[in-house]
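S.K.: Curious how this folds, go ahead:
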Amino acid sequence: MEKKIFENLSKICKTINYIDDESDIIKYSKDWRRRVNEKALCVVFPKNENEISKILKFCFDNELKVIPQGGNTNLVASASPSKEKEEIIINLEKMNQIHHIDTINKCVVVDSGVVVDDLNSNLEKKDFLFPLEMASTGSSQVGGVISTNAGGINVLHYGSVRNNLLALDVVLSNGEILRLGSKVGKDNTGYNLKDLFCGSEGTLGIITKATLKIYPKSQNYFTFMASFENLKNIINFYEFISQQIRFPITGFEMIPQISFDLCIKHKFMKKSFFQETKNYYALVKIQLHHLDEAIIDLLEEKLSECSNLYSEIIIAQNEKQNKEFWKFREDLTEAQKLEGKLIGFDVSIPLDKLDYFFTEGKKYIDDILKDIKFHTFGHLGDCNIHYNLIEPDNLKNNFYDYEIKIKHVVNKLIKNVTGSISAEHGIGLLKRDDFLKTKKNLEIELMRSIKRVMDPKGILNQNKIFRN
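M.R.: I've put the predicted structure just below:
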């Protein structure tokens, strides 16, 4: 049976299988955090929408399970197999054409396999940008960031991917093709179907093409870092500048001291930017229409008005220093990966409840296991915190054996503060049980109903979001 499957798929497009090349199958099957170990039955590489339609028609008729996959940078195993050698990965890396950059309507039409950084390199030639900025954009593909409704550091000003999505082409599980939306921003003609696919993690259909908003690229930014004694001060600082500074704040990142420790330890940097060690730091980017001394003086004056809240402040004096600040922000995720096993939470917490969440979380988690390294950083401006727990040094037991107890504590606290268990990473395999425990039953059943309509045989990305 397997041989017949491989033969049929090979007639449509390039196909690799575990019999001929198991190492390649393992490479595409592994998730970024290396938490999932099942292997795909095979991986197919369609070059266009027509080939995807044929693949899905074949899989639908034969009730074969499929997994749509982009750059495979997802942190909750949304694009990895849930069962050993039962699922076919449809990898979209060959669908990488930028079809049209429309500077009049301020949008771009792209294939789903286009890498986000490659898109911005092309847009930059016309002084435009697509505002998604996060550590993985050198590998993340357009279809993947739409499927997970990715956020990143610019959400505060530009919104998430959903806010920047105008149109989609999607292939349904039976091979039918949908064309949803258009270049126009206003369209009140019934249900907004394209938004169903944004954030659906490939469980409703496979995105083949997208029309995205683009923005004139600003060359003028005021970037700075500041240090803080405690969490309360950094939150009050954000409240002050968001009210007092009238220019768009495009990024406000909260970073703990441990981020510097890890980046120095693992040789991403030689030393901290700051003279003194503090508990928290803010990395802030403000977009300016133009840059002159009067504007800089005004911003510095505003910052001096709240100097009682911070200990040190460092304003980027040139592009080199600006890049060093943001490189540090990108590197800290790689540094934490090198430090050891990690239990990660991508949560949204109301800012007025964040101190309570951190204090109570540490208290209860310390009772479960001492000396866990709390690496809690993220997009403070939009309430999105990456609440990452790194295993203690010299732990004899398997760190993941404590995960269920830790998740129980974190999920309970999230419900107490009416936050979200997933701010921007999605659900996938790793957060599925948390999702089912924290969402209301009626919401889950409505979602299941939509899934059944779009994917009646349940072949798309099984066991992601829901249990099949």
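S.K.: all contacts plus neighbour counts: C-alpha atoms, from now on.
M.R.: OK.
S.K.: From Leu369, how far off is Lys396?
M.R.: Distance, Lys396 to Leu369, using Cα to Cα, to the nearest Å: 12 Å.
S.K.: These two: which has the busier surroundings?
M.R.: Legend: neighbour count by other Cα atoms under 10 Å for Lys396 and Leu369, higher for Leu369 (15 against 7).
S.K.: what's the offset of stretch 249-264 from the middle of its chain?
M.R.: 17 Å (Cα atoms, centre = their mean, to the nearest Å).
S.K.: List the contacts of it.
M.R.: Here stretch 249-264 makes contact (Cα atoms under 8 Å, 6 or more residues apart in numbering) with 153-158, 238, 242, 269-272, 277-287, 328, 331-332, 335-336, 339, 375-381.
S.K.: Could I have the buried ones of those as ChimeraX selection syntax?
M.R.: This is how ChimeraX selects the buried members of those, with burial counted by 16 or more other Cα atoms under 10 Å:
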select :153,154,155,156,157,158,238,269,278,280,281,282,283,284,285,286,287,328,331,332,335,336,339,375,376,377,378,379,380,381
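S.K.: Okay, and which of the contacts of stretch 249-264 map to strands?
M.R.: 280-287, 375-379 (DSSP state E).
S.K.: Contact partners for the residue nearest to Asn164 when sequence neighbours are not counted?
M.R.: Closest residue to Asn164 apart from its sequence neighbours, by Cα to Cα, 6 or more residues apart in numbering: Lys213 at 5.1 Å. Residues near Lys213 by Cα under 8 Å, 6+ apart: 106-108, 130, 164-166.
S.K.: Let me have those in TSV, adding distance to Thr208 as columns.
M.R.: What follows is the contacts of Lys213, written out as TSV (distance: Cα to Cα, whole Å):
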residue	distance to Thr208
Lys106	21
Cys107	17
Val108	14
Phe130	18
Asn164	17
Leu165	14
Leu166	14
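S.K.: what two of those are the furthest from one another?
M.R.: Phe130 and Leu166 (12.7 Å; Cα to Cα).
S.K.: on that earlier part again, of the ones in strands among the contacts of stretch 249-264, closest to Ser23?
M.R.: Scanning the ones in strands among the contacts of stretch 249-264 for proximity to Ser23, where the rule is Cα to Cα, the winner is His375, at 33.1 Å.
S.K.: I'd guessed the closest one sits against Pro392; true?
M.R.: No. Judged on Cα atoms under 8 Å, His375 makes no contact with Pro392 at a distance of 12.0 Å.
S.K.: what ranges do the strands span in the stretch 51-200 of the chain?
M.R.: 65-69, 87-91, 98-102, 107-111, 128-129, 165-171, 177-181 (DSSP state E, counting those that start in this stretch).
S.K.: To compare against the first, here's the next sequence to fold:
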Amino acid sequence: MEGFLHEPRALFHGKALCVVQPGSVQDVAAVLALCHETATPVVPQGGNTGLVGGQNPSPDGGAIVLSLTRLRALREIDPASNTMTVEAGMVLTDVQAEASRANRLFPLSLGSEGSCTIGGNLATNAGGTNVIAYGNARDLLLGLEVVLADGRILSDLSKLKKNNTGYDLKNLFIGSEGTLGVITAAVLKLFPKPQSVETAFVGLASPRAALDLLGLARDMAGGEITSFELIPRLGLDFVLGHFDTRDVLAKKFPWYVLLELSSQSREGLDARLLALLEAGSARHIIEDAAIAASLEQRQNFWKLREFLPEAQTLEGGSIKHDVSVPIADIPIFLEEVFRAVSYAVPGARLVPFGHVGDGNIHCNISQPVGADRQAFLARWDEINAIVYEIVLAHKGSISAEHGIGQLKRDLLPKVKDKVAMDVMRAIKQTFDPKGILNPGKVL
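M.R.: Just a heads-up that it's a prediction; the model follows:
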């Protein structure tokens, strides 16, 4: 059972009575009915890639782990309605591949897509690199099949975009981290497959310049912007130092943006990207830029972004923050975090990166060079408090896309509206009166 009991960063390690791997929604219903009858806690789990401990059991060992990985069937693809119906255990890359075989795009994309499952993506309302164009997982869903705590199956696998028949129940389960029900299948939105993609790696002087570039890109490219990722030079150096990658631009710059445009037209996108970069240069927003001339170059650009989290781990202790602030506040937010953290931990290395287009910055802090890793990580709560205070001052969120799980459960009541917390507890009591579904998570 070991692989089911801890998460990728090894921050949480639990025990379990057993791991149950049902092969159908009827199996899931039977398991939950029995657990409800016996008041046995159930911890739903997908690909076990979550970073806040929401998918792992507690150390007391009194729960079962309910793994959904055998529920991986493609039930239907409907190109006319641009939908696909899949089971919760299907790995995200397989969802993307099945959509592609039907000449469609399922745009959810994140670093763990080779092992995370669509059920887990929905249960945590996953984000990723394409949110600027397509939204979070919630925005990619039309219908849902969920097994409730007592074993009843709530079946709402609707393909309809317009359906005003009372409460929209499916949205209660998106982002609930398995605390209200167990997602077993979903109807997902599909999109036309892009006929052309253009990717640029842009050198910038500051996050303020990145924000100016985003505004210019929106004016000139609009809905064709599919990714806009901020990368600091320090993070780039981490990646270049630990992986077989290569620098893109001839000179070094303090900040970079990985910009990608996609279009349904086969022609003209390259010219629009070039015009955008030329305009950015003329307005002294851009220091330098390179456009990927081949698939290999594009893949190298993306490696520089995708390897960032692992490169940080290889650099020693890293205290991580998945936060969001209003897009306009990103530059001043980063300045304030840098000053406050540098004062508290002289020599700490700030490595903020992520999705500028939706305000989600992974504001990670690496240990000073030569510092003791464990001594640095022992200050996790202290550094969290510093960063979260600044986040809240900017009316941001302490969890942009990773969820609450165990990691932020005790912090949630301190930052969320009291009435909202009361409503959440009431919903939990209604759906799970015995408290067997993923206890100790979120609430």
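S.K.: what's the TM-score here?
M.R.: After superposition, the two chains reach a TM-score (TM-score structural alignment, normalised by the length of the second structure) of 0.96; 440 aligned residues with a Cα RMSD of 1.4 Å.
S.K.: so what sits against both of Phe130 and Leu166 of the first structure?
M.R.: By Cα under 8 Å, 6+ apart, the residues touching both Phe130 of the first structure and Leu166 are 212-213.
S.K.: which position in the second structure aligns with Gly152 of the first structure?
M.R.: Per TM-score structural alignment, the equivalent position to Gly152 of the first structure in the second structure is Gly128.
S.K.: And for Leu389 of the first structure?
M.R.: So Leu389 of the first structure corresponds to Ile365, using TM-score structural alignment.
S.K.: pretty sure its match is in a strand, no?
M.R.: Yes. When DSSP: H, G, I helix; E, B strand; the rest coil is applied, Ile365 of the second structure is found to be in a strand.
S.K.: Is the aligned residue in the first structure for Val391 of the second structure part of a helix or strand, or is it coil?
M.R.: Under the alignment (TM-score structural alignment), Val391 of the second structure maps onto Ile414 of the first structure. When classified by three-state DSSP, Ile414 of the first structure comes out as helix.
S.K.: What separation do you get for the nearest residue to Ile414 of the first structure once chain neighbours are set aside and Asp195 of the first structure?
M.R.: The shortest distance from Ile414 of the first structure to any residue other than its chain neighbours is 6.4 Å, reached at Ser420 (Cα to Cα, 6+ apart). Distance of Ser420 of the first structure to Asp195 of the first structure, computed by Cα to Cα: 19 Å.
S.K.: same deal with Lys83 of the first structure?
M.R.: Taken as Cα to Cα, the span from Lys83 of the first structure to Asp195 of the first structure is 29 Å.
S.K.: for Glu324 of the first structure, same thing?
M.R.: Counting by Cα to Cα, the gap from Glu324 of the first structure to Asp195 of the first structure is 36 Å.
S.K.: Next up, the contacts around the counterpart of Leu74 of the second structure in the first structure.
M.R.: Residue correspondence to the first structure (TM-score structural alignment): Leu74 of the second structure is matched to Ile98. Residues in contact with Ile98 of the first structure (Cα under 8 Å, 6+ apart) are 108-111, 114, 119.
S.K.: Of those, which pair is most distant in space?
M.R.: Val108 and Val114 (11.7 Å).
S.K.: between these two, which one's more packed in?
M.R.: Counted by other Cα under 10 Å, Val108 of the first structure and Val114 do not tie: Val114 has more neighbours, with 25 against 22.
S.K.: so what's that one closest to, chain neighbours aside?
M.R.: In space, Val114 of the first structure is closest to Asn96, 4.3 Å off (Cα to Cα, 6+ apart).
S.K.: What is the burial count for the one you found?
M.R.: Applying other Cα under 10 Å, I find that Asn96 of the first structure has 21 neighbouring residues.
S.K.: That one reaches Asp111, doesn't it?
M.R.: Yes. The pair Asn96 of the first structure and Asp111 qualifies as a contact (Cα under 8 Å) at a distance of 5.4 Å.
S.K.: Tell me where the stretch 201-350 of the first structure has helices.
M.R.: 231-244, 257-265, 293-305, 319-339 (DSSP state H, counting those that start in this stretch).
S.K.: Output the contacting helices and strands for the third one.
M.R.: Using 3 or more Cα pairs under 8 Å, 6 or more residues apart in numbering; DSSP states H and E as the contact test, the elements touching helix 293-305 of the first structure are helix 231-244.
S.K.: Can you get me a residue count around the aligned residue in the second structure for Asn461 of the first structure?
M.R.: Under the alignment (TM-score structural alignment), Asn461 of the first structure maps onto Asn438 of the second structure. Here the number of neighbours of Asn438 of the second structure (other Cα under 10 Å) works out to 29.
S.K.: and what of Gly50 of the second structure?
M.R.: By other Cα under 10 Å, neighbour count at Gly50 of the second structure equals 24.
S.K.: The residue mapped onto it from the first structure - nearest residue in space that isn't next to it in sequence?
M.R.: Under the alignment (TM-score structural alignment), Gly50 of the second structure maps onto Asn74 of the first structure. Spatially, and ignoring its direct neighbours in sequence, Asn74 of the first structure is nearest to Trp32 (6.5 Å; Cα to Cα, 6+ apart).
S.K.: how about the residue mapped onto that neighbour from the second structure, what does it touch?
M.R.: Applying TM-score structural alignment, one finds that Trp32 of the first structure aligns to Pro8 in the second structure. Shown in contact with Pro8 of the second structure (Cα under 8 Å, 6+ apart): 48-51.
S.K.: on that earlier part again, doesn't Val410 make contact with the residue nearest to Ile414 of the first structure?
M.R.: No. The criterion here is Cα under 8 Å, and Ser420 of the first structure misses it with Val410 at 10.6 Å.
S.K.: what about the two, which has more around it?
M.R.: Under the criterion of other Cα under 10 Å, the comparison of Ser420 of the first structure against Val410 puts Val410 first, with 24 against 20.
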